[in-house]
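A.B. asks: what follows is a predicted protein model with its sequence.
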Amino acid sequence: MELEVDLGGIFLHNGTYDYDTDYTYEDELESRGAAAVLIPLLFSIVLAFGVLGHTLVMVFLGLKRQSWSISDIFVLHLGLTDVILLITQPFWAAQTALRLGWCCGVFWCRINGALFNISFYCGMLQLLCIAGERYLNIIRSVQLFTQKKPWLTHIVCLVIWLVSILLSIPDWVSMLYIQEKNMDGENLCSCFANIYRSKWQIPARVIHHVTFLLPVILLTIFFYYILKQIQDSAKACERLRSMKLILVLALVFFLCWTPYNISLIIDTWKSRSKTYVPGKMTLLATLALACVHACLRPLIYFGLCEKFREKTLAAAKCGLEDLNGDLWDLGVGSENMPDQSSNPEEMKQINSMGQQSDKV
């Protein structure tokens, strides 16, 4: 009697098993726990407050468009970066809440990631531009933006948008590598985790990290010299008040975006290993904190800008009033530099007294 053993089922199967695409990481999906509820809730709150706040800001800007100041122009473009970030909120919320992850298809995964990065680059560069203008005005006595040439401010802001789009090109190219093979049924396990899985991962990440770290260094230098100059001046309190808004805007931006960038740096470092599996929930949690920034700027304006707060409360009570004048106290493009006297008559008297003493 011969014993026949059929091994064809083992040795004839020569296919490969792709753990990146075929394995859905069930343990991670089941371990979401409270995050699957809290993170979408956070996104929803940010979206509600962000839409309400930025609608109010845009209405005010629209009503005073005939008398825009330099600060109004920058507030407009800063608001647009937040609006773009708000657009991505429902998609991130859906990815976190649904058990299978991303459900909007490859196309919207690419668009969502691109908008997210453009918002980050543009917001960072605009804050750097405002702080640089303040540095030139206060330290170097250079008037970069003036009310006589508002078109220059618009051109600078448009250039910032263009640079932001160019910086995001590696992200766009990287996202083109997200194909249908990365999809489980009709759901990407994680749009966010798969965005950089291509040969463009390192260039895209390097640009992102440099665009975060270099402005941090430059802003630190700008604010150090500005605050030092203000502290040594005779009107320190008054001049510090004029810098308060930009300082708070920059601080809140970094508090919101730093955890996400740190987690991204760690992910970039660890992704060199072929066996590394990205911590999707960690990245999504820090991404959610970064997105909180999209609703904070109107709240900062309301808390620190006295004129904006007064106009908002007046509008809530009895309708809109005259909106002429600077609502934001941002200081950009101010005609009188901080080192100059705020009273022109005093300057004339001081100069005339100096000329008389020279004649004597």
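C.D. replies: Arrived safely. Residues are numbered from 1 along each chain as shown.
A.B. asks: going forward, measure contacts and count neighbours with C-alpha atoms only.
C.D. replies: Will do.
A.B. asks: which residues touch residue 109?
C.D. replies: Neighbour list for residue 109: 191-192 [criterion: Cα atoms under 8 Å, 6 or more residues apart in numbering].
A.B. asks: now swap in the one 3 residues further on and tell me
C.D. replies: Listed by Cα under 8 Å, 6+ apart, the contact set of residue 112 reads 88, 91.
A.B. asks: show me where the stretch 51-200 of the chain has its strands.
C.D. replies: 183-184, 187-188 (DSSP state E, counting those that start in this stretch).
A.B. asks: check which helices and strands the last one sits against.
C.D. replies: Translated: strand 187-188. helix 105-138 (3 or more Cα pairs under 8 Å, 6 or more residues apart in numbering; DSSP states H and E).
A.B. asks: buried set for the helix it packs on?
C.D. replies: Within helix 105-138, the residues scored as buried using 16 or more other Cα atoms under 10 Å are 106, 109-110, 112-135, 137-138.
A.B. asks: if I look at residue 241, how far off is residue 35?
C.D. replies: Residue 241 sits 40 Å away from residue 35, going by Cα to Cα, to the nearest Å.
A.B. asks: and residue 98, by the same measure?
C.D. replies: Applying Cα to Cα, the value for residue 98 to residue 35 is 11 Å.
A.B. asks: what's the burial count for residue 171?
C.D. replies: Burial of residue 171 is recorded as 25 neighbouring residues (other Cα atoms under 10 Å).
A.B. asks: so the closest residue to it other than its chain neighbours is in which element?
C.D. replies: In this structure, residue 171 finds its nearest non-sequential neighbour in residue 204, 5.5 Å apart by Cα to Cα, 6 or more residues apart in numbering. Using DSSP states H and E, residue 204 sits in helix 201-231.
A.B. asks: pull the distance from that helix to the chain's centre.
C.D. replies: Offset of helix 201-231 from its chain centre (Cα atoms, centre = their mean, to the nearest Å): 14 Å.
A.B. asks: buried residues, it. List them.
C.D. replies: Residues of helix 201-231 classed as buried by neighbour count (16+ other Cα under 10 Å): 201-202, 204-205, 208, 211-212, 215-216, 219, 222-223, 226-227, 229-230.
A.B. asks: got it, and stretch 327-341?
C.D. replies: Using 16+ other Cα under 10 Å as the test for burial, stretch 327-341 gives 327-334, 337-339.
A.B. asks: before we move on, the earlier item: format the strands of the stretch 51-200 of the chain as a markdown table; extra columns: distance to residue 286 and mean neighbour count.
C.D. replies: A markdown table is the format used below for the strands of the stretch 51-200 of the chain (distance: least, Cα to Cα, whole Å; neighbours: other Cα atoms under 10 Å):
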| stretch | distance to residue 286 | mean neighbour count |
| --- | --- | --- |
| strand 183-184 | 24 | 18 |
| strand 187-188 | 20 | 24 |
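A.B. asks: below is structure B, check it against A:
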Amino acid sequence: MIQHQVLDDFTFLENYSSSYDYEENETDFCCASPPCPQDFSLNFDRAFLPAVYGLLFLLGLLGNGAVAAILLSHRAALSSTDTFLLHLAMADALLVLTLPLWAVDAAVQWVFGSGLCKVAGALFNINFYAGALLLACISFDRYLSIVHATQIYRRGPPARVTLTCIVVWGLCLLFALPELIFLSARYDERLNATHCQYNFPKMGRTALRMLQLVAGFLLPLLVMAYCYARIIAVLLVSRGQRRLRAMRLVVVVVVAFTLCWTPYHLVVLVDTLMDLGALARNCGRESHIDVAKSVTSGLGYMHCCLNPLLYAFVAVKFRERMWMLLMRLGCANQRRQQRPPSSSYRDSSWSEITEASYSGL
């Protein structure tokens, strides 16, 4: 039986196969049974994924492009948190740039060749990991600043935050090496189509899933949960209600990350347990898992579009800087050039996060 998925769940883009083995692994025990029919999940994916990916591509590119433009327009005054948020917006924007390719793959087949298959798969995973690790970096920076009154970026060399970002991107590139090595455009006789998929056995697929779960979700989530639990406890004890309100942007961003990606990882974990034989596998369950992976992966990608909306609704300075940028571009009424009351805050950052971190307790 041939296991067939786009990026083999590791990149969240299923190629709509419920079987669970590869051509290179024909001697596995699973091969004694015929593959399950896939008509329902295939038809669902062809209708669902292109529409969702197209919408998320437009929203994610516009929203994250606006965030990057606002931050870069004030790059001389960026704090460490703002720098991390800039890299986060870049990661989200680059991730959604790959979605049109997967939309075509879902609707028809992979028509872009093996070279672009490797590049698109690696780019997707680099930016997925970068989003999670950058949120963890922001959490740790806030934790040191508020809980331990240690401002390693503000008082250290200016290049320290840049070096941290370089290390994060380097780790992400390392995690994406399997895509560059093992992904290729391959013809599937059962589907009568070419798709971008891995060319290694099932155990390699399981190892990559575990790497994704641990390095791309669990570890960053544990770092964020611990840091913000300690921060909120300190602010509550010190009665720092204003600073606690100022932390709301990052807390909301972290909560959004958790809600968007947890369902997907739970579904993939169930699928992995079925692959390993820990859970019974049958055709009905496979079909439900395939559909669940498509729906929850779309929810995960939605996180790339949510961050700019959260900034707009939660961060006062973001709205102010957005309005100033629109006026500069001639897209807003020049008569409303008066700055809103929020301009009384410091101009060191458009985000309220820095206000809480560097004002002390």
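C.D. replies: That came through fine. What you are looking at is a predicted structure, and each value in this text was computed from that prediction instead of being measured.
A.B. asks: tell me the first helix or strand C-terminal of the helix holding residue 204 of structure 1.
C.D. replies: Moving toward the C-terminus from helix 201-231 of structure 1, the next helix or strand (DSSP H and E) is helix 236-270.
A.B. asks: which other helices and strands contact that following helix?
C.D. replies: When contacts are defined as 3+ Cα pairs under 8 Å, 6+ apart, helix 236-270 of structure 1 sits against helix 105-138, helix 201-231, helix 280-292, helix 296-304.
A.B. asks: nearest to residue 193 of structure 1, of the ones you listed?
C.D. replies: Judged by Cα to Cα, the one of these that comes nearest to residue 193 of structure 1 is helix 280-292, at 6.1 Å.
A.B. asks: any buried residues in that closest one, and which?
C.D. replies: By 16+ other Cα under 10 Å, the buried positions in helix 280-292 of structure 1 come out as 280-281, 283-292.
A.B. asks: so who does residue 327 of structure 2 touch?
C.D. replies: Contacts for residue 327 of structure 2 (Cα under 8 Å, 6+ apart) come out as 333-334, 337.
A.B. asks: can you do 7 Å?
C.D. replies: 333-334 (Cα atoms under 7 Å, 6 or more residues apart in numbering).
A.B. asks: gap between it and residue 333 of structure 2?
C.D. replies: On the measure of Cα to Cα, residue 327 of structure 2 and residue 333 of structure 2 end up 7 Å apart.
A.B. asks: now residue 172 of structure 2
C.D. replies: To residue 333 of structure 2, residue 172 of structure 2 is 43 Å away according to Cα to Cα.
A.B. asks: of these two, who's got more company?
C.D. replies: Neighbours around residue 172 of structure 2 and residue 333, counted as other Cα under 10 Å, are more numerous at residue 172. The numbers are 23 against 10.
A.B. asks: turn the helices and strands packed on helix 236-270 of structure 1 into CSV, columns for distance to residue 53 of structure 1.
C.D. replies: Formatted as CSV, those follow (distance: least, Cα to Cα, whole Å):
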stretch, distance to residue 53 of structure 1
helix 105-138, 17
helix 201-231, 26
helix 280-292, 13
helix 296-304, 5
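A.B. asks: so which of these is nearest residue 178 of structure 1?
C.D. replies: For residue 178 of structure 1, the closest of these is helix 105-138, at 6.8 Å, according to Cα to Cα.
A.B. asks: what about that closest one, how far off from structure 2?
C.D. replies: Mean deviation of helix 105-138 of structure 1 relative to structure 2 after superposition (mean Cα distance after the TM-score superposition for structure 1): 1.8 Å.
A.B. asks: translate residue 153 of structure 1 into the numbering of structure 2.
C.D. replies: In structure 2, residue 153 of structure 1 lines up with residue 161, judged by TM-score structural alignment.
A.B. asks: neighbours of its match, how many?
C.D. replies: Number of residues near residue 161 of structure 2 (other Cα under 10 Å) recorded here: 21.
A.B. asks: cool, residue 148 of structure 2 as well?
C.D. replies: The local packing of residue 148 of structure 2 (other Cα under 10 Å) involves 10 other residues.
A.B. asks: ok, the aligned residue in structure 1 for it to residue 129 of structure 1 distance?
C.D. replies: By TM-score structural alignment, residue 148 of structure 2 lines up with residue 140 in structure 1. Per Cα to Cα, residue 140 of structure 1 is found 15 Å from residue 129 of structure 1.
A.B. asks: now do the contacts for residue 146 of structure 1.
C.D. replies: Counting by Cα under 7 Å, 6+ apart, residue 146 of structure 1 has contacts 333, 335.
A.B. asks: spatially nearest residue to the most centrally placed residue in structure 1, not counting backbone neighbours?
C.D. replies: Structure 1 has residue 120 as the residue nearest its centroid, 3.7 Å off, counting by Cα atoms, centre = their mean. Using Cα to Cα, 6+ apart and skipping residues adjacent in sequence, the residue nearest residue 120 of structure 1 is residue 81, 7.7 Å away.
A.B. asks: do residue 36 of structure 2 as well
C.D. replies: Using Cα to Cα, 6+ apart and skipping residues adjacent in sequence, the residue nearest residue 36 of structure 2 is residue 283, 5.4 Å away.
A.B. asks: tell me how far that neighbour lies from residue 38 of structure 2.
C.D. replies: 9 Å.
A.B. asks: who's more crowded, these two?
C.D. replies: Set side by side, residue 283 of structure 2 and residue 38 show more neighbours around residue 38, with 17 against 14, by other Cα under 10 Å.
A.B. asks: what's the match for the more buried one in structure 1?
C.D. replies: Per TM-score structural alignment, the equivalent position to residue 38 of structure 2 in structure 1 is residue 28.
A.B. asks: measure the match of residue 153 of structure 1 to residue 233 of structure 2 for me?
C.D. replies: For residue 161 of structure 2 relative to residue 233 of structure 2 (Cα to Cα), the value is 26 Å.
A.B. asks: one step back: list the contacts for the match of residue 153 of structure 1?
C.D. replies: Neighbours of residue 161 of structure 2 in contact, by Cα under 7 Å, 6+ apart: 80, 153.
A.B. asks: check the gap between it and residue 167 of structure 2 for me.
C.D. replies: 10 Å.
A.B. asks: just residue 334 of structure 2 next, same as before
C.D. replies: According to Cα to Cα, residue 334 of structure 2 and residue 167 of structure 2 sit 43 Å apart.
A.B. asks: please apply the same query to residue 313 of structure 2.
C.D. replies: 31 Å.
A.B. asks: over to residue 247 of structure 2?
C.D. replies: From residue 247 of structure 2 to residue 167 of structure 2 the distance is 26 Å (Cα to Cα).
A.B. asks: who has more neighbours out of the two?
C.D. replies: Taking neighbours as other Cα under 10 Å, residue 247 of structure 2 and residue 167 compare with residue 247 leading, 23 against 12.
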